Structures are given as C-alpha cells and as structure tokens.
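Novice: need a 3D model of the sequence below.
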Amino acid sequence: MLLFHCTNSAAETLSSTRQGQKHSWVNNTPLPDDAQPWGWQLHAVKIARQNVLVAMQADTRFAMVFWGLKKGDGETLLHLFYQRLANHLLWLAEDTGVLSEADCKTMLDRLLQQHAGFRFHAGSDRSVQTHINDVVHHCRDAVADNGCLPDNREEAAGFDEFLNEGIRSVKGGAYFQPAEALLCACLRDFAGMDEAGIAMVRERLKAQRRQEMAQTMLQHAEIEGLQEDDPAHALMMHLLEQAQGKGRLH
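Specialist: Below you'll find the model as predicted:
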C-alpha cells in the first residue's frame, strides 16, 4: 500500500466542496494490522497561481513534482504518480544495465502489485519536510527563470531527474543521491537483488559519475585551450579511462 502523509496544505488541496458538501481524499482510518505501507510525504504550495504538489519518499528522499491539478483531483494525481514512478525506475535500471527488459517489467509488476492500494493520511515528518522545502525552492527558481514550470507529462520527468541527482543527508548521516537510493531499494524489494548485487550497482553508478566529471573537465580544458601535452590534460584523460574501466559490466 502507498501511504501518503499529507501536510495541512496538501490535505486542503486534496479537498473540494460540491453542492455544499466537503469531499476529501484524506482518510485517517487506521491501516489494517497486516499493512506494510510504502511511505511518501505530500506537500502543496501555490506557484504562479497553480497548485504544485511535491511527493517525497520518506526513506530515499526521492521527489516528484506535479502541478496544474484541480483542487480535489486525487485521481489525476495518482495516475501521474504511478506513471512517473514507473518511468523513472525503468530509466534508472536502463542506465545501469543491471536488469534486462523482462526483469524490469517483473520488478514494476511486483511493485504495482504490492502497492496498488493507497491511502492519504494527515500528518508529516519534519525531516522530510525540510528536503521538500528545498524542492519547492527549486520549483520557484524554475518559474522565475522560465516563467513557468515544465510540461507536466513530458518535461516533468527531466525536472525530477535534476532534483534527484543532488546530494542529501538525513539527520547528519552519510550523503547519498535520492535517485540511486530509490533504485537500490527497488532492486532489493521488488527485483530480489542481494546486497552484493546492490553494492555492484552503487559502484557502477559511482564510476559513471566519475566519468561524467572527467568528461566535463575535458570539455572545460578544450574551452580553455589546454594542450594535450599539458600534465593536467594527461591527468584528466587518466581519470576518464579509469572511470570508464570501472563502469564496465563484469
């Protein structure tokens, strides 16, 4: 079951009044004793006169942003949520090359089977909310820079990727990337991958980041006119080759 912990603003956004009666998607009925909910926190703000909803997974701090929804339209929110989540996991698994197309489908089927049910509850976690506030800040910056938020269906996934490639830390713990944390959690819980396999995925992602950094450095060197016989250029090439070697499949 998906369990969305809703801040007061999210609960209000998920409510509407029809024929004088208030209707809300928020249901605080206790969960069944055997429920194993997957916890997300939901927060709402107004940006550029639009409802903007931020959903963040409590453990991995993976965030997705939705906007332009009508007040009380929980159905559209859920549709976009499941669709966006599935796409992100497919892309993340594809980027690492750790699962075949059939295995990716199996992982998603298991996730949807276990979490097809959902519940919106009132309440929030202060630590999660701190990271949500940072996401909201990026949303406001995007509107200030571009005049609007990205398209809610096609460009939104790219905006989510930007948000989840950043570095976060929970209560002074080790730093991590939300995208990597979500992928590894899903590989463990829905693809049956053991800790050794997950460690290999983390190392591969680390190598990819090294490679991207080395390529960025080389591009900067070309712009600055750094010659190939310069020791700094040789060092960058060495780092790039090293990253490419560690990123290969074994």
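Novice: CA atoms for contacts and neighbours, from now on please.
Specialist: OK.
Novice: compute the number of surrounding residues for Leu85.
Specialist: 15 (other Cα atoms under 10 Å).
Novice: er, Phe4 actually
Specialist: 26.
Novice: same question for the one 3 residues further on.
Specialist: By other Cα under 10 Å, 19 other residues sit near Thr7.
Novice: I'd guessed it sits against Leu53; true?
Specialist: No: the pair Thr7 / Leu53 is not scored as a contact, 10.6 Å apart, by Cα atoms under 8 Å.
Novice: identify the contacts common to those two.
Specialist: Residues touching both Thr7 and Leu53 by Cα atoms under 8 Å, 6 or more residues apart in numbering: Leu42, His43, Ala44.
Novice: name the residues that touch the helix or strand hosting the last one?
Specialist: Right, Ala44. Assessed by DSSP states H and E, Ala44 sits inside strand 38-47. Contacts to strand 38-47, defined as Cα under 8 Å, 6+ apart, come from residues 1-10, 13, 51-59, 115, 124-125, 128-129, 132, 136, 140, 143.
Novice: before we move on, the earlier item: which of the shared contacts of Thr7 and Leu53 lies closest to Asp109?
Specialist: The closest of the shared contacts of Thr7 and Leu53 to Asp109 turns out to be Leu42 (Cα to Cα; 24.0 Å).
Novice: following up with a second sequence; could you model it the same way so I can compare the two?
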Amino acid sequence: MLIFNCSRAFADFIEDKKAGTRLVETPPSKDPAADALLLRTHDGEPPAHVWQWQVHMVTVRRRPCVLVMEHDSRYSMLFTRLKAGDMAGFVSQMLERLLNQQYTETLALGEPPLASIDEMAHSLMQQHSDFRFFLRSERSVQAHLNEVARDLADQAAASSSLPEGHEQCAMFDDHCNNYIRSSKTRPDWFYPQQVMLWRWLHDFGGYTEAGILRLQQQQQAQQRAFQSAQFAEILAKAGQ
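Specialist: Next up, the predicted model:
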C-alpha cells in the first residue's frame, strides 16, 4: 500500500473540486508507523507492505510545483506540469518515473539485472496497487522536503526557468538525491539515491539481502579505488 502524506497545500491542489467528495482523508493516526496495524486493503485485509511518502506543493515562478519524498531514504522527486485535481495522473507519473530512474540506476551497477523493467513494474504493482492520501505531515521529512523546495526556488531564480518535462525534472531529482543527508532514524550520513536503490532491488529487483550486501561491498571497493587514483594523480602533479 502506497501512503501519500499530504501537506494542506498539496491536498487543496490535488482534490478534484468537481467530484463533490474529498479523496484526501483524515489519517487513522498521527503516527505513520501505526498505519500497518490500522489500515485495511480493498479486500479487507491488513496491508502486507506499507510505503510512506510525503507530498508538498509550492508555487515557483507562478507555477504549482509538486515535490514528493520517501520517508526512509529521503529520496525526492519533482513534478512541474501536473494538473490540479488529477490524482490519477499524479500517481501514474510518479510511479512511471520512479520505475525508470531505479532501473537506470540498476543498469549502472555494471552487471545484468536479476529482474527486467517489466518484472520490476509487476512486483511494484503487486505490492502497492492500493493507494491512500492522508492529510498528515511527518516533521523531519517535511523539513528535508522544504530544503528541496528552497533549492528549486534558488535554481529557478538563477536560471529564470523551471525544469520542464520528465527528463529535466529527473535531472533535478538526481541532483537532490545525490546530496548527502542525515536523519534521526539512521546512525550515519547517507545518500538518498543509494538507500532507495538498495530498497528497490530488495523489494522489486529480485535481490536477497546477501546479494545487496555484495553489491554494496563492490561499490565501496570501486569508490576506494577511485579515491586512491585521484590521490595518486594529485601527488604526481605535486611532484612535477
């Protein structure tokens, strides 16, 4: 089950005013961690998987810009051309880009993926075909989302433009998700893209925890080798 925790600004933006019924609901609890126990799927069963996202809307250069952030990884995404009241369009665009971004990151690991992009999409929808929109905010996540919003405003002011379309928005996503962050739920500093990728591969990519640990160790070894090569190059230049 996908949970979209909405700020008031986003809730007002995404509600279909013509529908006559509010789709952004009152949450079952102020604590998102309680959702797995309190919510039920359309089949009346407790959700086997719960994935929490925070959603906010800001106005930049007179345009509504929607920002989403995954609670655990702080992975964020930007949308600058969503239509007001189009909840289905928002979910579709968000999942499509997330799938494409994570499959691209999987290919960048340098080994054949265990699951195709179609298999990943199937696993994603199998686990999260049910959605809920709640008027609720997690303070720490919202604080990080506000930082992303300020970054967007600064870039828009500097360039006198906004990212347009999925490709340019994805470039902004990549910039934000490779910015080191910290949170009370994690003992060390982390990069949102890395945390998201490991979760993605575990949940939708066919990797076991042992397989992900192997990939992490390979990535760390590659990073150490790259840093050593850079250091050796600096020493060589200093000796000239």
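Novice: if we can go back for a sec, list buried residues within the shared contacts of Thr7 and Leu53 of structure 1.
Specialist: Using 16 or more other Cα atoms under 10 Å as the burial test, those include Leu42, His43, Ala44 as buried.
Novice: re the thing from before, in helices, which of the contacts of strand 38-47 of structure 1 appear?
Specialist: Among the contacts of strand 38-47 of structure 1, DSSP state H puts Asn8, Ser9, Ala10, Thr13, Val128, Gln129, Ile132, Val136, Arg140, Val143 in helices.
Novice: number of nearby residues for Met1 of structure 1?
Specialist: Neighbour count for Met1 of structure 1, taken as other Cα under 10 Å: 18.
Novice: returning to what we had before: between the buried ones among the shared contacts of Thr7 and Leu53 of structure 1, which is closest to Arg188 of structure 1?
Specialist: Leu42 (24.4 Å).
Novice: chain center to the longest helix belonging to structure 2: distance?
Specialist: In structure 2, taking DSSP H as the definition, the longest helix is helix 209-238. What separates the centre of helix 209-238 of structure 2 from the centre of its chain is 26 Å, taken as Cα atoms, centre = their mean, to the nearest Å.
Novice: again, but for stretch 83-97 of structure 2
Specialist: Computed by Cα atoms, centre = their mean, the chain-centroid distance of stretch 83-97 of structure 2 equals 14 Å.
Novice: in structure 1, which residue is closest to the centre?
Specialist: Among the residues of structure 1, the one closest to the centroid is Phe62, at 3.4 Å (Cα atoms, centre = their mean).
Novice: aligned partner of it in structure 2?
Specialist: Here Phe62 of structure 1 is matched to Tyr75 in structure 2, going by TM-score structural alignment.
Novice: for Gln101 of structure 2, give its distance to Glu119 of structure 2.
Specialist: Between Gln101 of structure 2 and Glu119 of structure 2 the computed distance is 15 Å (Cα to Cα, to the nearest Å).
Novice: if you count surrounding residues, which of these two has more?
Specialist: More neighbours surround Gln101 than the other of Gln101 of structure 2 and Glu119, with 16 against 13 (other Cα under 10 Å).
Novice: aligned partner of that one in structure 1?
Specialist: So, by TM-score structural alignment, Gln101 of structure 2 is matched to His88.
Novice: what about the strands in structure 2?
Specialist: Assigned by DSSP state E, the strands in structure 2 fall at 2-6, 51-60, 63-70, 76-79, 131-135.
Novice: so who does whatever residue of structure 2 lines up with Gly74 of structure 1 touch?
Specialist: Structural alignment (TM-score structural alignment) places Gly74 of structure 1 against Met87 in structure 2. By Cα under 8 Å, 6+ apart, the contact set of Met87 of structure 2 is Ile14, Glu15, Asp16.
Novice: let's see that with 7 Å instead.
Specialist: Ile14 (Cα atoms under 7 Å, 6 or more residues apart in numbering).
Novice: likewise Ala143 of structure 2?
Specialist: No residues are in contact with Ala143 of structure 2 under the rule Cα under 7 Å, 6+ apart.
Novice: make it 10 Å
Specialist: Ser137, Ala149 (Cα atoms under 10 Å, 6 or more residues apart in numbering).
Novice: with Leu162 of structure 2 instead?
Specialist: Leu162 of structure 2 neighbours (Cα under 10 Å, 6+ apart): Val60, Arg61, Arg63, Cys65, Thr80, Leu152, Ala153, Gln155, Ala156, Gln168, Cys169, Phe172.
Novice: how close does it get to Ala170 of structure 2?
Specialist: 12 Å.
Novice: got it, and Tyr179 of structure 2?
Specialist: Counting by Cα to Cα, the gap from Tyr179 of structure 2 to Ala170 of structure 2 is 14 Å.
Novice: more neighbours, those two?
Specialist: For Tyr179 of structure 2 versus Ala170, neighbours defined as other Cα under 10 Å are more numerous around Ala170 (21 against 11).
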